[in-house]
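Trainee: this is a predicted model, with the sequence first.
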Amino acid sequence: MTQAPEHAIARPANPAPAAQPATATAAPVRKARPNGQWKIDGLDPLNHNEEFKQESAPLLVRERIENIYSREGFDSIPGDDLHGRFRWWGLYTQRKPGIDGGRTATLEPHELEDPYFMLRVRVDGGALTTDQLRTIAGISNDFGRGTADITDRQNIQMHWIEVESVPEIWRRLEAVGLSTTEACGDCPRVILGSPVAGIARDEILDPTPVIEEIQERFIGDPSLANLPRKFKSAITGHPSQDVVHEINDISFVGVEHPELGKGYDLWVGGGLSTSAHLAERLGVFVAPEEAADVWHGVVQIFRDYGYRRVRNKARLKFLVKDWGAAKFRQVLQDEYLGRALPDGIAPPPPSAENDHVGVHPQKDGRFYVGVAPTVGRVSGDILARLADVVEQHGSGRIRLTPHQKVVVLDVAGEEVKSLSIALREIGLEARPSEFRRRTIACTGIEFCKLAIVETKEAAATAIDELEKRLGDTSRLKPITLNVNGCANSCGRIQTADIGLKGQLVLGDDGEQVPGFQVHLGGGLASKDRDTAGLGRTVRGLKVTADGVADYVERVTRRFEKERSGDETFADWAHRADEEALR
């Protein structure tokens, strides 16, 4: 769905009544402070975010963008639309150039922002045709100064967008089946999907029909457009578990049940940011034909029972933590599905690398080729040339990955070598160095109003240096490096072998300079230890932005010297003494 109906509303039509007060004979009980849970506390908004969502349904701002703001300009946009409802259509104001990271927390949003927008194109499952890719490239070049980044949510983001251009951008996107509907905001955001869905030889099942059903039935649905905060989904049928399922609000992971056949294991309540929680298994088996209904049930639980009073506690992970998996399953079954779900089985450990970089056979005899743009940074020109190269080699489909990578599908065997060479010429490498392959970075201070330090260029510079200094590091097993510009972990710092969280640090002269706090030993899907997949921090361990390559080289060489057998970096980092990690 691309446009909300005119009757869109901001609250459920028939919310459950609030909890009943104590009887007259009971001893006086002081009422607990409400959490803003609609089914318990009622619908009264407890903060301004909740107020503006009820005053005017966010999806309806599209009409004002098209008919008022795009004609009258940036200064005509009132604050609640600009800083609130615009997000439901993939629009955030971007950071004004020249404001250093030390002022991020002290300035008001209007002081930080430029009269330009980041525009996020929603790409569910990461699936794009070359026509769609070429359309995005044209928008980038015509309206976004050539900017384009592939995110770790399988979206594409552009910058420097003016509100006057937005209706034409929507027209172009929707003409090729794309949209920005609910790409941001307190709503169901993009659905992560396996980049090799439907083509991988070792796939358990293809999640594409489930993704498409959720899109068709629920994206843009007014009854789901006022959630406590964002709702992130992921679904994969590939045994490599390639959608970072442990850190999404809801994830479906493909399994083959010994009695019930192929279906999904259900996980809920994952999320990082400043309070990281890994998702919990509900212990149920979800048949493919029931997956969309189960997804709907979980998102309704979040809508009706999620905490709304304090925004930094409004993610599903906090409700799951308080309720526990057993209660969450019971509420899902009793109140939202009206039936019990069968007990499920846990997925086995992942079978292989899950970023899909390199050349791999498809089940139809053709090949897919995964390539690595440096930390997801591309451009309109690169995307246009990518579309041309892909078509010249007989394909019309690509996929974006949750690791800021690109996968070209349906490549005939005789075209693989030529395609790989052509992709290398535009900066997309099918055989990248380990650090170029395994480093991701968020947007950073270049455009983000929350950021404290620059990320993309810092990461790219470090990669160049590490390639020179360390050469081929494949002997060390994968070492992932994630770089984030603030504490919010869009770059998943807690789950990397080396995670860098942007902050101001003291330089050699005692003055504050851009730098990073270091997290070590995180990981998802492939870690078999008691650390719950999250990295450790060492007191006082920080690096300056221009010292990233020096630190990574130093700790990598120390790991190589001290590792035991085939020990991974993460396992070593969790057992090493603090001095070895400095």
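Mentor: Happy to help now that I have it.

Trainee: going by C-alpha atoms from here, please, whenever you check contacts or count neighbours.
Mentor: Will do.

Trainee: so what's His159 closest to, chain neighbours aside?
Mentor: Met118 (4.4 Å; C-alpha to C-alpha, 6 or more residues apart in numbering).

Trainee: before we move on, what about Leu386?
Mentor: Leu423 (7.2 Å).

Trainee: the one you found looks like it's in a strand, true?
Mentor: No - read with DSSP: H, G, I helix; E, B strand; the rest coil, Leu423 is helix and lies in no strand.

Trainee: and for it, the neighbour number?
Mentor: 22 (other C-alpha atoms under 10 Å).

Trainee: same question for His159.
Mentor: Neighbour tally, His159, other C-alpha under 10 Å: 23.

Trainee: got a list of what the residue nearest to Leu386 touches?
Mentor: Neighbour list for Leu423: 371, 386, 389, 429-430 [criterion: C-alpha atoms under 8 Å, 6 or more residues apart in numbering].

Trainee: hmm, back to that, hang on, isn't the residue nearest to His159 packed against Val166?
Mentor: No - proximity of Met118 to Val166 does not meet the contact threshold set by C-alpha atoms under 8 Å, at 11.1 Å.

Trainee: which one's more surrounded, those two?
Mentor: Taking other C-alpha under 10 Å, Met118 and Val166 do not tie; Met118 has more neighbours (23 against 20).

Trainee: put this next to the previous one:
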Amino acid sequence: AGRSLQQGNGMLVAQKQRGYYMVQIPLTLGDIKAEVFHSLADIVETHGEGLLHTTQQQNLALSWAAESELPELLQGLDTLGLGGSRPAVLRDMVACAGASTCRLGICLSRGLAEALAGELSQDGLDLDSLGELKIYISGCPNACGRHPVAQIGFYGVARRVGSRLVPYYMLLLGGMVEEGKTRLAQPVSTILARNVPSFLVEYLRSFQNSDKYPDFEAFLDGKGRKIAEDLALSYMEVL
């Protein structure tokens, strides 16, 4: 069991039924190539309950996988490039379709998600220590990207700068969905769209450099919101 859990790298969730697991299969913003999907279907057909479920994190899930079949199942997923090598904060990042295909979209939310993943991966942050930090992005104030329940949420807005409409994102902090603790994220400040990746890296670094707070929720309840407000000021203006 220990070896299987280690191989799962965060993909496995123990079910209430002893000896069975739900296997979370990570996708990038819900995308999967047709040929990979066909091969995945062949694997799923002979493992667990034989059915795939979609998740609110834009991933896939297979339930009722017996502990004895985990090594073969996880190896098959690795072969398809669907292993759990990405940190959870990147694996579970959510973005709506955005302005590229949605008529209501103001900003390119999927593009921002890709930029955030790239910036976070290259900046030397300890992403594993962030755990399952929820970063959700919507291309407009509508909640298709689930930003109201994100620990760090963004939604697209437009601001007039001179004669131009310029894309910005509203930053929200503190959302949570948990029994007895559910709350909506609260708006903090707008940030110029192209500056959001740099802002987020600097903000998360300030959290990781603080030894005073055991987790991100404690950081927000302490000085985290004020730090975000102050930091956002330097990322608001068009240069």
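Mentor: Structure received. Just so we're clear, the structure is a prediction, and the values are computed from it rather than from any experiment.

Trainee: related to what we said a few turns ago, can the contacts of Leu423 of the first structure go into JSON lines with extra columns for neighbour count, distance to Glu454 of the first structure and secondary structure?
Mentor: What follows is those, written out as JSON lines (neighbours: other C-alpha atoms under 10 Å; distance: C-alpha to C-alpha, whole Å; DSSP: H, G, I helix; E, B strand; the rest coil):
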{"residue": "Val371", "neighbour count": "27", "distance to Glu454 of the first structure": "24", "secondary structure": "strand"}
{"residue": "Leu386", "neighbour count": "24", "distance to Glu454 of the first structure": "27", "secondary structure": "helix"}
{"residue": "Val389", "neighbour count": "20", "distance to Glu454 of the first structure": "32", "secondary structure": "helix"}
{"residue": "Glu429", "neighbour count": "25", "distance to Glu454 of the first structure": "24", "secondary structure": "strand"}
{"residue": "Ala430", "neighbour count": "23", "distance to Glu454 of the first structure": "27", "secondary structure": "coil"}
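
Trainee: pretty sure the residue nearest to His159 of the first structure sits in a strand.
Mentor: Yes - judged by three-state DSSP, Met118 of the first structure forms part of a strand.

Trainee: what ranges does the second structure have for its strands?
Mentor: Along the second structure, counting by DSSP state E, strands occupy 12-14, 20-25, 53-54, 60-66, 94-95, 135-138, 152-161, 164-173, 186-192.

Trainee: need those strands in a markdown table with distance to Gln122 of the second structure, can you?
Mentor: Formatted as a markdown table, the strands of the second structure follow (distance: least, C-alpha to C-alpha, whole Å):
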| stretch | distance to Gln122 of the second structure |
| --- | --- |
| strand 12-14 | 26 |
| strand 20-25 | 24 |
| strand 53-54 | 29 |
| strand 60-66 | 26 |
| strand 94-95 | 20 |
| strand 135-138 | 17 |
| strand 152-161 | 20 |
| strand 164-173 | 22 |
| strand 186-192 | 21 |
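
Trainee: nearest to Gln208 of the second structure, of those strands?
Mentor: Of all the strands of the second structure, the one in closest proximity to Gln208 of the second structure, counting by C-alpha to C-alpha, is strand 152-161 (15.1 Å).

Trainee: give the buried residues for that closest one.
Mentor: Within strand 152-161 of the second structure, the residues that count as buried by 16 or more other C-alpha atoms under 10 Å are 152-158.

Trainee: equivalent analysis for stretch 110-121 of the second structure, please.
Mentor: 110-117, 119-121.

Trainee: hang on, the earlier thing: okay, the contacts of Leu423 of the first structure in TSV with distance to Arg539 of the first structure next?
Mentor: Listed next are these as TSV, based on distance: C-alpha to C-alpha, whole Å:
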residue	distance to Arg539 of the first structure
Val371	37
Leu386	45
Val389	49
Glu429	37
Ala430	38
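
Trainee: hmm, back to that, between the strands of the second structure, which one is closest to Ile106 of the second structure.
Mentor: Among the strands of the second structure, strand 152-161 sits nearest to Ile106 of the second structure (C-alpha to C-alpha), with 5.6 Å.

Trainee: what's Cys96 of the second structure aligned with over in the first structure?
Mentor: In the first structure, the residue matched to Cys96 of the second structure (TM-score structural alignment) is Cys442.

Trainee: sorry, that was for Val13 of the second structure
Mentor: Alignment note (TM-score structural alignment): Val13 of the second structure maps to His360 of the first structure.

Trainee: how about the contacts made by that match?
Mentor: Contact analysis of His360 of the first structure by C-alpha under 8 Å, 6+ apart lists 367-369.

Trainee: Val505 is in contact with Val513 of the first structure, correct?
Mentor: Yes - using C-alpha under 8 Å, Val513 of the first structure is in contact with Val505, at 5.5 Å.

Trainee: overlap in contacts, the two.
Mentor: Thr544.

Trainee: when you align them, which residue in the first structure goes with Pro26 of the second structure?
Mentor: Checking with TM-score structural alignment, Pro26 of the second structure has Ala372 as its match.

Trainee: how near is its match to Leu423 of the first structure?
Mentor: 10 Å (C-alpha to C-alpha, to the nearest Å).

Trainee: which residues do those two both contact?
Mentor: Here Ala372 of the first structure and Leu423 have 429-430 as joint contacts, going by C-alpha under 8 Å, 6+ apart.
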